[in-house]
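What follows is a predicted structure for the sequence shown.
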Amino acid sequence: MSPAQMPKPSRPLLSATVDLSSMVYDQMYVGFSAATGSTNHPSHYVLGWSFMVNGEAESLDYRKLPQLPRLPRSKQKPKHIVVWLLPLAIFTFVLMVAASVILVVRRRIKYAEVLEDWEQEYGPHRFSYKDLHRATDGFKDKELLGEGGFGRVYRGVLPASNIEVAVKRVSHESGQGMKEFVAEIVSIGKLRHRNVVQLQGYCRRKGELLLVYDYMPNGSLDRYLYDQTRPSLDWARRFMIIKGVASGLLYLHEEWEQVVVHRDIKASNVLVDGELNAKLGDFGLARLCQHGTNLRTTRIVGTIGYLAPEFARKGKATTMSDVFAFGAFLLEVACGRRPLVIEAGEQVFLVDWVLENWKAGTVLATRDQRLGLEEERSAVEMEMVLKLGCLCSHPMPEARPSMRQVMQFLHGDKTLPDLSPACMSFSYPSLMQNHGYDDDTSLPMSVATMSNSSLKAR
């Protein structure tokens, strides 16, 4: 025996002398045999052989020998692969668990809310930030309904009930008085009146407050007054809207269990439903007090042109300051002009302009020129509304009518007193300066953020 590719050794590795004479015949065959032993699947191959009875056998030519057949690969994995696979699987599992924990923590941080023990009592009125985020598709611009100095309003669809809502994001600093603030917002959610938008609930998250209202498909009234792409409202519809807002304010001031001072009455906060009925909305600045008591507030908020002069001096909102804003609203609806416009580079207050025309005997000339006054009754109503707007905007709070008296005037149950435009002569800018505003006054929120583009005269 010798290793392959080597010549036959001259000295055999194994040698034995055996007498086979008794077993050998004249003719015999030489062959090979093999035993399997303990191996289950043995393989034995004879690739070549050389045999000589007498003399030296011929050497094998290894180049002519056939190749060994390929053996099938063993299905058993190498041990080193098995050794590495186990720690790799453990590492992958730990990595997936860590990633899941990070995602959960980030998601909780994203939707984290400020929820204190005292808020549990308001449960039904509180929405989760997660639901409102989903309802508005992440507060994307495509769902934006409007934007003002106090926040942005988005259309949303609540995931659980599939109900359309309007969600307003109001920035409100957390801290002292937040409990009372939220309690008032929740109390306002109990308001029930056909001319008041229903506040369905709220959500407080970090320094942000989200208010959820009924959704009004026709949007706000100011779009019908200033958007040239929308059809103009006739006087009959405008007069009905005026009476609807007045009815809602009367309910807030006198007919509900508490006094609600809205503090932000204007056309953009009056919504119209599918039948163009008016609903007073946006109670983000509203405050409550008991009947017979005074509202405690020292923060000046609102929109210039609707702000009562005494509010700047005392810093205290009252039902009479709401009446002043309602007077500006009356003139806005009747004239189709904003309470403050820019003409020839100067600020012109609507109430001053109407008073000047009243003095000149041309008060009806201030009406929206898109309105026709073919009927005598329409002209009478228009003149009454213009004069009532000036009366409600009187600089002295005690000279303004209450909302109950306003309703009587609008329904014809009582006639306006014999007013003289001379006794009501005043300049709104001078009043604001006399009561604390000047050219350097820093007005908060929507007061300070009004731009020339939003004040441009139609």
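Okay, I see it.

From now on I want contacts and neighbour counts done on CA atoms only, so please keep to that.
Will do.

hey, where'd the strands end up in the chain?
Under the criterion DSSP state E, the chain contains strands at 144-148, 151-157, 164-171, 199-205, 208-214, 259-261, 270-272, 278-280, 287-289, 340-343, 346-349.

Would you state the helices of the protein in chain order?
79-110, 129-135, 178-188, 221-226, 235-250, 309-314, 319-335, 350-359, 376-392, 403-411, 428-434, 445-448, 452-455 (DSSP state H).

residues of the last one that come out buried?
Same thing as helix 452-455. residue 455 (16 or more other C-alpha atoms under 10 Å).

Residues contacting that helix, please?
Helix 452-455 has contacts (C-alpha atoms under 8 Å, 6 or more residues apart in numbering) with 338, 340-342.

Closest one to residue 427 out of those, please.
Proximity of these to residue 427 (C-alpha to C-alpha) peaks at residue 340, which lies at 12.7 Å.

Tally up the residues packed near the closest residue in space to residue 195 that isn't next to it in sequence, please.
Excluding its sequence neighbours, the residue lying closest to residue 195 (C-alpha to C-alpha, 6 or more residues apart in numbering) is residue 279, at 4.2 Å. Around residue 279 there are 25 other residues, counting by other C-alpha atoms under 10 Å.

take the one below as the second:
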Amino acid sequence: MMSMLALVLVLLLSLGGEVAWAQEDGQFSYQGFSRANVTLEDSATVMPNGLLSLTNSTYQTESKGYVFHHTPISFLTRPTATTTNTTAVARSFSTSFVFAIDAGFGGLSSYGLAFVVSSTTDFSTASSGKYMGLLNATNSTGSDRILAIELDTVMNPEFGDINSNHVGIDVNSLISLQAKPAGYYSDNDGAFRNLSLSSRTPMLAWVDYDGQAKQLNVTLAPMQVTKPKTPLLSEAIDLSNVMADTMYVGFASSAGIILTTRHYVLGWSFSLDGPAPPLDFSKLPTLPRVGPKPRSKVFDVVLPLATALLVAAVLAAIFFFLWRQHRFAEVQEDWEDEFGPHRFTYKDLFLATNGFKEKNLLGIGGFGRVYKGVLPATNLEIAVKRVSHDSKQGVREFVAEVVSIGRMRHRNLAQLLGYCRRKGELLLVYDYMVNGSLDKYLYNRNGMALHWHERYRIIKGVASSLLYLHEEWEQIVIHRDIKASNVLLDSQMNGRLGDFGLARLYDHGTVAKTTHVVGTMGYLAPELVRTGKATPLTDVFAFGIFLLEVTCGHRPISIDENNNQVVLVDWVLEHHHNDSVLDVVDRKLLGNFNREEATLILKLGLLCSHPLPNTRPSMRKVMQYLDGGQSAPDLSPTYMSYSTMTMMQNEGFDSYISTCPPSETSILTVSGESSVSALLDGR
């Protein structure tokens, strides 16, 4: 019998290439997946060379994929009559696998993959995207038992992610018990070496659980490096309460709709009660080729002159065809190649908006017109903002900021999908919001007024998005134009902050630079006009005016029946001093509002719009008030009016501000240092 087994083994080895074997006692090794004993779900496929592809997303589509070892594995040791234990104990296990994440654009990946130990293989109700195909928004803690080692390439603040390139240990939740940036500790000097998960470079991962010591270790390293002695993650955990009698082992992954991403597994081994069998790298499949196939040298030697002439003729025909398509001509420079997935063709946008016809016009803002469109290839509804500019100064920096903003992910941000440049104009492409902008509901006399609970939910949503921009994203983002007309409403009337045409980005721990003062009259903090520095606190000021605007149904600056200018914040403050602050609540509500919530919003609006910046709260403090964690703030009895304090601060300052009729296009621009945003005011 032993000789027969040896003969079979020799025959397998003589075949070369991929080797796959498994034992019933919970041990297997797959050098590729053509003959692997696995089950594939959703978009997971095995390519002809044995490479396992978990996802197959393309631009504007999403996917999720799963692969599991076909048979479940017994992870628990039940007590017997001869043992002193009375409860089941999780067995030790070890696994290693080689994976690669191929991000289609400059290392920006659309989510990662996870090694999974699960009591089920049915993930039909799980969501893709940030939920990685494991859970969903209504089941964020999982009803089935799940242990996942996530290799994540997107930072999701709601899950407490540390960055957009990390490894985490998850138990029945996507909030990791422990997470660290991807990398490994060198055995030579003990120094930490960073690894980029989405670099398309195959990497090795090890997951080892010691059932006796109750210790779970996760280790990562490049393929050319032996397994480091110091693990990346080491968590003291008893998996006895996590494991069922039998569990399935495998992988899960998902990809979003903006960035094209492929998730691959090249090889995988697993063992219970002992180390996983080593993988033979020479037998692993290779990743698909990127770019065109290298041209044969024979092609350069034997190509006849006639073929060269034919190629020249074809090139001339192509040139002539492109010349005739001048109506769709674009401005594109070499440095834009890296932003490929975020760049739309002018032809696609022209066709999507029916040639930017008036019937597709959604509105006119301070810096351009906005059109509704439907992309012909995907039927995705979009909003296209056309902005004129006639200067090349700062274009590259501006486009880089547009692409960076497009990577932000928050449920209360209008998604910026990309851009297009053509001659003297710039086109910004956003997700289309079916219910339009908030100001239409506040000031449309013929329409139905927003209910108070809708206004309060919109306010909380905008506050949450500003907290994300100021503190939770990888850079500090100053929006610089917060107002009702820049808050868009989706199909469920959730507020989404949009129009990032004036936004400025800078790194955490650095100081904002002086720039052009841009924004809308009535929302500008007084120190912004004096110093020219946009900071999170200048955004907080504009947010305070926005709170009063939504609650009162009045514009920041208006004209009364006697043709006198009325400053909203002064009007509200006067009523606050007279103990009649609720009299300013929008009359269209007909008294149907929560008095405690309205009082809180009005006090917050006054506090956020305080002329002294250091008196304003941070957006994190604002969220604590709105979530009910803090009582309504008490305003100082010496709080003078906005106009008086502004005059005191600007005394002796040659202000550029002048009175102008209130409108959606009353945009202020004050000369200052050069700014990327100057592109948007025609400079």
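On my side now, so go ahead. The structure displayed is predicted, hence computed values, not measured ones.

what TM-score comes out when they're superposed?
Here the TM-score for the pair of chains, by TM-score structural alignment, normalised by the length of structure 1, is 0.72; 348 aligned residues with a C-alpha RMSD of 2.5 Å.

still on that earlier bit, identify whichever of the strands of structure 1 lies nearest to residue 422 of structure 1.
Here strand 346-349 is closest among the strands of structure 1 (C-alpha to C-alpha), at 17.4 Å.

rewinding a little: what does the residue nearest to residue 195 of structure 1 correspond to in structure 2?
Mapped onto structure 2 by TM-score structural alignment, residue 279 of structure 1 lines up with residue 496.

Residue 174 of structure 1 now?
Match for residue 174 of structure 1 (TM-score structural alignment): residue 391.

and that match, how many neighbours does it have?
Applying other C-alpha under 10 Å, we find 13 residues neighbouring residue 391 of structure 2.

Quick check: the residue nearest the centre of structure 2 vs residue 472 of structure 2, distance?
The centre of structure 2 sits closest to residue 409, judged by C-alpha atoms, centre = their mean, with a distance of 2.8 Å. For residue 409 of structure 2, the distance to residue 472 of structure 2 (C-alpha to C-alpha, to the nearest Å) stands at 11 Å.

now for residue 358 of structure 1: what does it line up with in structure 2?
Looks like residue 358 of structure 1 aligns to residue 576 there (TM-score structural alignment).

make that residue 296 of structure 1, sorry
For residue 296 of structure 1, the aligned position in structure 2 is residue 513, judged by TM-score structural alignment.

which non-adjacent residue is nearest that match?
Sequence neighbours aside, residue 533 is the residue nearest to residue 513 of structure 2 in space, at 6.0 Å (criterion: C-alpha to C-alpha, 6+ apart).

wait, isn't that neighbour in contact with residue 515?
Yes: assessed by C-alpha atoms under 8 Å, residue 533 of structure 2 is found in contact with residue 515 at 6.4 Å.

okay, those two: which has more neighbours?
Taking other C-alpha under 10 Å, residue 533 of structure 2 and residue 515 do not tie; residue 515 has more neighbours (21 against 18).

So what's the residue count around the equivalent of residue 406 of structure 2 over in structure 1?
Alignment note (TM-score structural alignment): residue 406 of structure 2 maps to residue 189 of structure 1. Burial measure for residue 189 of structure 1: 20 neighbouring residues, criterion other C-alpha under 10 Å.

now residue 189 of structure 1: how far from residue 234 of structure 1?
Taking C-alpha to C-alpha, one finds residue 189 of structure 1 at 33 Å from residue 234 of structure 1.

Repeat that for residue 406 of structure 1.
22 Å.

These two - which one has more neighbours?
residue 406 (25 against 12).

Wait, that one touches residue 246, no?
Yes: using C-alpha under 8 Å, residue 406 of structure 1 is in contact with residue 246, at 7.3 Å.

residue in structure 1 matching residue 565 of structure 2?
Checking TM-score structural alignment: residue 565 of structure 2 goes with residue 347.

Could you rank the contacts of helix 452-455 of structure 1 by neighbour count and give me the top one?
residue 338 (27 neighbours).

which residue lines up with that residue in structure 2?
Checking TM-score structural alignment: residue 338 of structure 1 goes with residue 555.

Also residue 402 of structure 1?
So, by TM-score structural alignment, residue 402 of structure 1 is matched to residue 618.
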